[in-house]
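S.K.: predicted model and sequence below, questions to follow.
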Amino acid sequence: MSLPAAPRRGVVLTEEMRLSWLRLIRSENVGPVTFRELINRYGSAAAALEALPELAARGGRRIGVCGAEAAAEEMTRAGKLGARFVCLGEPQYPAHLRSVDYAPPVLAVMGDSASFERPALAIVGARNASLSGIKLTRIFATGVGKAGYVVVSGLARGIDAAAHDATLDTGTVGVFAGGLDRPYPPENRPLMRKIVDSGGALVSEMPFGWTARAIDFPRRNRLVAGLSLGLLVVEAALRSGSLISARLAGELGRLVFAVPGSPLDPRAAGTNRLIREGAILACDAADVLEALSPLATGPGRPEDAIVEEPATDGLTDEPTRSERERIIETLGPTPVTIDEILAHTGVSAGALQLVLLELDLAGRLERHSGGSVSLLM
């Protein structure tokens, strides 16, 4: 069965623009939120790069700006590996990921981008999976794969590896926590090559040469969930990273499925809890397909793309010294919303945005879910 693919829409960046995008996202303290705000204010990545040092200095510190030579070298390393960089808003950028708030501006991709145009299901679970868990994973993955869905997972041992292996013929996407040249775990290298050779894809938002750390896996898990319409957890202990994936999927508005298990098996404790907390109970692939089918034709919203264009009036307000002081005095370790800051200080939205941007680049601002912010003390 073949499900409709999302139509390819968007703009293609020039190589010069792509280099500037890569430089900007690789600069110190620039993440997806800051990246978008910089483009909105300055109109292009190139202009934002020129403004970075002064912005960070006004926030209270100097930061490292990625140089053109370093970014060009990373592009060369990607090319030698057979990978490429795809930017948010370009036709090859994953359709469903575009709908995620503050999606990664730049992705490193190896393999066939056509995998991103089809509806997808994420399958995750325990690394120390049981034999029955592996068998169930293969049954679910094969079932949704034959129904036209791509299976997305994180290339880990156990459930992840079984999900990828079962869908080599129908389509699978592996997401890295580190750079594409730093696969983890190393024993899955042959599987990663099979994914690319079979027409699937590998993807990462991390730089080439980046070795994954523990704190990088939740970021990887968010990407796994964002690439998919729903996420299925097969086995998971109560402290499993798969439960983090499930929480992130729920926050992104994705459907969360869980396979029930024996109360005597600690690897089923997490999935049983998910079901108790509202996840969709899944006993076979049909349960998943029934819930996903109404969503299978909805690609990501193209209007969420970042577009380089002149800064919008009102976003360029420069705060006075007293306004900057009022904003910083208003902030503290307790998260507050943007509306609360505006109401308390009486400053314009553009002035507030600039001060928050300065603090963010200086590493003094923490952003929370729901758009709240706090000051790092």
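M.R.: Cool, the structure landed.
S.K.: from here on, just use CA atoms for contacts and neighbour counts.
M.R.: OK.
S.K.: ok now stretch 315-322, how far from the chain's centre?
M.R.: 32 Å (Cα atoms, centre = their mean, to the nearest Å).
S.K.: need the residues that contact it.
M.R.: Residues outside stretch 315-322 that contact it (Cα atoms under 8 Å, 6 or more residues apart in numbering) are 40, 41, 347, 348, 349, 350, 351, 352, 353, 354, 355.
S.K.: the second one in helix, strand or coil?
M.R.: When the structure is split into helix, strand and coil by DSSP: H, G, I helix; E, B strand; the rest coil, residue 41 lands in helix.
S.K.: name the SS class of the residue nearest to it when sequence neighbours are not counted, please.
M.R.: Once flanking residues are discounted, residue 41 sits nearest to residue 311: 4.9 Å by Cα to Cα, 6 or more residues apart in numbering. Secondary structure state of residue 311, per three-state DSSP, is coil.
S.K.: who's in contact with residue 311?
M.R.: Residues counted as contacts of residue 311 (Cα under 8 Å, 6+ apart) are 39, 40, 41, 42, 43.
S.K.: swap in 7 Å and give it another go.
M.R.: Counting by Cα atoms under 7 Å, 6 or more residues apart in numbering, residue 311 makes contact with 40, 41, 42, 43.
S.K.: now do the same contact list for the second one.
M.R.: It stands for residue 41. Each residue near residue 41 by Cα under 7 Å, 6+ apart is listed here: 311, 312, 315, 316.
S.K.: what's the answer for residue 87, then?
M.R.: 93, 105, 106, 107.
S.K.: what about those residues, which are in strands?
M.R.: The members of the contacts of residue 87 that map onto strands under DSSP state E are 106, 107.
S.K.: are any of the contacts of residue 87 buried, and if so which?
M.R.: The neighbour count (16 or more other Cα atoms under 10 Å) marks 93, 105, 106, 107 as buried among the contacts of residue 87.
S.K.: SS state for residue 50?
M.R.: Relying on three-state DSSP, one would call residue 50 helix.
S.K.: most remote residue from this protein's center?
M.R.: Going by Cα atoms, centre = their mean, the residue of the chain most distant from its centre is residue 322, 37.4 Å out.
S.K.: here's the one I want to compare it with:
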Amino acid sequence: MSPPDEAERFDRLRLARTGRVGPVSFRQLLDRFGSAGAALEALPDMARRAGGQACVVPPVSRIEAEIAAGADAGATLLVLGDAAFPATLAATDPPPPVLWTRGDVELLSRPCVAVVGARIASAGGLRIARGLAGQLGEAGHVVVSGLARGIDSAAHAGALPTGTVAVLGGGVDDVYPPENAELYDQIVERGCILSESPMGARAQARDFPRRNRLISGLSRGVIVVEAELRSGSLITARLAAEQGRDVFAVPGSPLDPRSKGPNELLRQGAILCEGIEDIERAFDTLRQLDEPAADSPFGGGTDGVDAALIERIAALLSPTPTPRDELARAVNAPVGAVAAALLELSLAGRATLLPGGLASL
């Protein structure tokens, strides 16, 4: 993907903020039409052809206001295709369309390791997180976490001298939790704040899975220090495994509920982490994360999709995610044609595109 010019960067931000355009459809639209500008022009016809209402494209004034708010906050916008866009995130499936950052953007291109865990952490867990983060920084790694209470905050604090990245659910100007305001300011000065959300957005519950996916996608590996069985940290660990990252777990006492998460990860095959040596040993064999991206399923074509094929595919969809290849076999059509039809159904609000080539109602 060639670096976009300023007009295309503007259009990519506008496309990313368009209703019903998520990370999967964003990347497919770029692959299909070659530019965000061309995709924006095509959206109305695509939605009508798929039997739905047109996507709500934000007015130019709203995108101008978001860019102005970023400039006022001293934030930097990165769109997919920018030279400074983190390579590890660009290689995820699907990649985030746009990112806002505050602080040292260069940290995003260095080897990163995530340290996550319980918000209500034990004194021992906080000490372990802080110590591991410090050792990782001294070994040349950038520590990534989510600026939450507990383990996240301890990890950021331990890595401040060498650089740390805080990934937020809200906008990069949304300081949450409020008691981390001083730590937030320190990270802006000595690290980097990162978010997919628009400037001014306040974090909602639905934003945290997206934030967790950025944490794991940015990192070579994820270390879980303390976490209960039903926690966001285990979601981050699962996402890391799906993305081909290494998952580390710090073992703990079976009497402490906060150890049940890491201990369960160890049962599932996570790497035992008792210190920096365990992490470095695993990274000696870590495969490269910068493999070439797969060819576009569209083959570069921009022609419309047959309406009859769209309806045949729509009839096969259910709430259970179905692989794109399976749909192609069912309708006896090329995978590229099925992918294009699913994209139009998604833009019409009749289907949901999911990572891994899956689609559902």
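M.R.: The structure has been received and is ready for your questions. All figures in this text were calculated on a predicted structure; none of them were measured in a lab.
S.K.: got a TM-score for the pair?
M.R.: The TM-score (TM-score structural alignment, normalised by the length of the second structure) is 0.94; 359 aligned residues with a Cα RMSD of 2.0 Å.
S.K.: nearest to residue 282 of the first structure among the contacts of residue 87 of the first structure?
M.R.: The closest of the contacts of residue 87 of the first structure to residue 282 of the first structure turns out to be residue 93 (Cα to Cα; 30.2 Å).
S.K.: tell me the counterpart of that closest one in the second structure.
M.R.: Here residue 93 of the first structure is matched to residue 85 in the second structure, going by TM-score structural alignment.
S.K.: how far away is the closest residue to that match other than its chain neighbours from residue 195 of the second structure?
M.R.: Leaving aside its chain neighbours, residue 85 of the second structure sits nearest to residue 78 (5.9 Å; criterion: Cα to Cα, 6+ apart). Look at residue 78 of the second structure and residue 195 of the second structure: by Cα to Cα, to the nearest Å, they are 10 Å apart.
S.K.: thinking again about what came up before, which member of the contacts of residue 41 of the first structure is positioned nearest residue 153 of the first structure?
M.R.: Nearest to residue 153 of the first structure among the contacts of residue 41 of the first structure: residue 311, at 37.8 Å, using Cα to Cα.
S.K.: helix or strand: which one has residue 70 of the second structure?
M.R.: helix 60-72 (DSSP states H and E).
S.K.: what's around residue 210 of the second structure, how many residues?
M.R.: Neighbourhood size, residue 210 of the second structure [other Cα atoms under 10 Å]: 18.
S.K.: what about it, which helix or strand?
M.R.: Residue-wise, residue 210 of the second structure maps onto helix 207-218 under DSSP H and E.
S.K.: tell me, that helix lands on which residues of the first structure?
M.R.: Helix 207-218 of the second structure maps onto residues 216-227 of the first structure, going by TM-score structural alignment.
S.K.: cool, and stretch 268-279 of the second structure?
M.R.: So stretch 268-279 of the second structure is aligned with residues 277-288, judged by TM-score structural alignment.
S.K.: what about residue 64 of the second structure, neighbour count?
M.R.: Neighbour number of residue 64 of the second structure under other Cα under 10 Å is 13.
S.K.: go on, residue 120 of the first structure?
M.R.: By the measure other Cα under 10 Å, the count of residues near residue 120 of the first structure is 29.
S.K.: the one 5 residues further on too?
M.R.: Using other Cα under 10 Å, the number of residues around residue 125 of the first structure comes to 34.
S.K.: the second structure: which residue goes with that one?
M.R.: So, by TM-score structural alignment, residue 125 of the first structure is matched to residue 117.
S.K.: residue 362 of the first structure maps to what in the second structure?
M.R.: Per TM-score structural alignment, the equivalent position to residue 362 of the first structure in the second structure is residue 348.
S.K.: I'd say that match and residue 53 touch.
M.R.: Yes: using Cα atoms under 7 Å, residue 348 of the second structure is in contact with residue 53, at 5.8 Å.
S.K.: the two: who's more crowded?
M.R.: The neighbour comparison of residue 348 of the second structure against residue 53 (other Cα under 10 Å) goes to residue 348, with 24 against 16.
S.K.: quick one: residues contacting that one.
M.R.: Taking Cα under 7 Å, 6+ apart, we find residue 348 of the second structure in contact with 47, 50, 51, 52, 53, 54.
S.K.: report the separation between the fourth one and residue 20 of the second structure.
M.R.: Think residue 52 of the second structure. Per Cα to Cα, residue 52 of the second structure is found 12 Å from residue 20 of the second structure.
S.K.: spit out the residues that contact those two alike.
M.R.: residue 349.
S.K.: what's the distance between the residue nearest to residue 41 of the first structure and residue 42 of the first structure?
M.R.: From residue 311 of the first structure across to residue 42 of the first structure, the span is 5 Å (Cα to Cα).
S.K.: quick one on the thing from earlier: between residue 348 and residue 53 of the second structure, which contacts overlap?
M.R.: With Cα under 7 Å, 6+ apart as the test, residue 348 of the second structure and residue 53 both reach residue 47.
S.K.: what's the closest non-adjacent residue to the spatially most central residue of the first structure?
M.R.: Among the residues of the first structure, the one closest to the centroid is residue 223, at 3.3 Å (Cα atoms, centre = their mean). Closest residue to residue 223 of the first structure apart from its sequence neighbours, by Cα to Cα, 6+ apart: residue 175 at 7.4 Å.
S.K.: gap between the alignment partner in the first structure of residue 308 of the second structure and residue 328 of the first structure?
M.R.: Under the alignment (TM-score structural alignment), residue 308 of the second structure pairs with residue 322 of the first structure. Using Cα to Cα, we find residue 322 of the first structure at a distance of 10 Å from residue 328 of the first structure.
S.K.: next: residue 135 of the first structure.
M.R.: As judged by Cα to Cα, residue 135 of the first structure and residue 328 of the first structure stand 55 Å apart.
S.K.: could you do residue 81 of the first structure as well?
M.R.: The gap separating residue 81 of the first structure from residue 328 of the first structure is 46 Å, by Cα to Cα.
S.K.: which one's more surrounded, these two?
M.R.: Using other Cα under 10 Å, the more surrounded residue of residue 81 of the first structure and residue 328 is residue 328, with 17 against 12.
S.K.: the host helix or strand of the more buried one: what's the following helix or strand?
M.R.: Using DSSP H and E, residue 328 of the first structure sits within helix 321-330. As assigned by DSSP H and E, the chain's next helix or strand after helix 321-330 of the first structure is helix 338-345.
S.K.: whereabouts in the second structure does that following helix align?
M.R.: By TM-score structural alignment, helix 338-345 of the first structure lines up with residues 324-331 in the second structure.
S.K.: which parts of the second structure are strands?
M.R.: Assigned by DSSP E, the second structure shows strands spanning 76-79, 98-103, 112-116, 142-145, 164-167, 192-195, 221-224, 246-249, 271-272, 322-323, 352-354, 358-360.
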